[in-house]
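Q: Need coordinates for the below:
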Amino acid sequence: MVTRHTLPDNLSNQSLRLDNQLCFALYSTSLAMTKLYKPLLDELGLTYPQYLALLVLWEHDGVTVSELGEQLYLDSGTLTPLLKRLEAAGLLSRLRDTADERCVLIRLTDAGRKLKGRAKRIPGGLLQAAHCDAAEALALTHQVQTLRNRLMA
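A: Purely as a prediction, here's the structure:
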């Protein structure tokens, strides 16, 4: 439930400044992060959403499309074309679950598993480009996750 808060007039004008908007800070930071990722992911032949899907699979191979969607906060309509491209690139396979044909299981191929080794340098490259150490990045990650969880509650 959203509670309405009124601000005193002197703060009301400040609240409408672009630089005081949390949403804009998150949005513009997301754009900047994606820009930093691009050259690193281009070397692997991946887009950022494909990289995210592979991160999940490198952690838990053999998930269903719906499980992957839950972890990435994406619906199957968004995931299906992404997964088809990864399958066409030979990085994963999609198979109907024999126990429940409504479910599609996603499994990494050998090439998909091998790509993990090449991708291991990406997090360090990002930290270096962001002039950020691992502890600071982890703290920021936890703060943003906490905010996301509050907004989704």
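Q: can we go C-alpha only for contacts and neighbour counts from here?
A: Fine.
Q: Next, the buried residues of stretch 20-40.
A: 37, 40 (16 or more other C-alpha atoms under 10 Å).
Q: Just the residues contacting that stretch, thanks.
A: Outside of stretch 20-40, the residues within contact range by C-alpha atoms under 8 Å, 6 or more residues apart in numbering are 14-15, 18-19, 47-48, 122, 126, 129.
Q: and it, how far out from the chain's middle?
A: 12 Å (C-alpha atoms, centre = their mean, to the nearest Å).
Q: quick one: the strands in the protein?
A: 63-64, 92-96, 104-108 (DSSP state E).
Q: Now the most centrally placed residue in the chain: closest residue in space that isn't a chain neighbour?
A: Against the mean C-alpha coordinate of the chain, by C-alpha atoms, centre = their mean, the closest residue is L52 at 4.9 Å. In space, and not counting its chain neighbours, L52 is closest to L72: 7.4 Å by C-alpha to C-alpha, 6 or more residues apart in numbering.
Q: Here is a second sequence; please produce its structure as well for comparison:
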Amino acid sequence: MTTPPASDAELLRLDHQVCFSLHAASRAFGGVYREALKELGLTYPQYLVMLVLWEHGPEPVKRIGERLRLDSGTLSPLLKRLEAAGLVHRERSPQDERSVIIRLTGAGEGLRERALPVPRRMLAATGLTVDELRTLRSLLGRVTSALDEG
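A: Down below sits the predicted model:
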């Protein structure tokens, strides 16, 4: 038996808004990440940049922005702070002077080892199983794709 559709007025309730549930979950994640990343000296956006570089190696700023869905106005100051912290190095591409390549420094590479426990710590904080988390990530990927196409 299926549930009858809710009225428009019922659908307008805050607790029925998927966007608010995602927003609340994102803020809660942010708090847990802030604590987990404190000992690494990283903010959450900096951690995301480091994840891209640990996974893919040197990348143009543009590609990092595409992967993280960040514009250059947000990404550039973030990269400057990572460079000032000695974790990355920025250099002009020899093939295209307009392109800036981001490379990990030795310290940036070394930080990866210290970051290894973070994903498991986050998994534990969610209270979900690995399979539940995979399902959630898959569903969120579908939602994101549909909204991008929409």
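Q: Let me see the TM-score of these two.
A: Remark: TM-score between the superposed chains equals 0.94 [TM-score structural alignment, normalised by the length of structure 2]; 146 aligned residues with a C-alpha RMSD of 1.4 Å.
Q: still on that earlier bit, is it possible to export the strands of structure 1 to CSV including distance to G117 of structure 1 and mean neighbour count?
A: CSV is the format used below for these (distance: least, C-alpha to C-alpha, whole Å; neighbours: other C-alpha atoms under 10 Å):
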stretch, distance to G117 of structure 1, mean neighbour count
strand 63-64, 21, 18
strand 92-96, 16, 18
strand 104-108, 14, 21
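Q: Could you report the distance from the equivalent of the residue nearest to L52 of structure 1 over in structure 2 to M50 of structure 2?
A: Aligned by TM-score structural alignment, L72 of structure 1 pairs with L68 of structure 2. Using C-alpha to C-alpha, to the nearest Å, L68 of structure 2 is found at 11 Å from M50 of structure 2.
Q: Check A146 of structure 2 too.
A: From A146 of structure 2 over to M50 of structure 2 (counting by C-alpha to C-alpha), the distance is 28 Å.
Q: Those two: which has the busier surroundings?
A: M50 (26 against 10; other C-alpha atoms under 10 Å).
Q: Could you pull out the helices in structure 2 for me?
A: Remark: helices assigned in structure 2 by DSSP state H are 8-11, 18-38, 44-56, 61-68, 72-84, 106-115, 118-126, 130-149.
Q: Which one of these lies nearest to Q95 of structure 2?
A: Across those, Q95 of structure 2 has its closest neighbour in helix 61-68 (14.4 Å, C-alpha to C-alpha).
Q: With structure 1 overlaid, how far apart is that closest one on average?
A: Aligned to structure 1 and superposed, helix 61-68 of structure 2 gives a mean residue distance of 0.3 Å (mean C-alpha distance after the TM-score superposition for structure 1).
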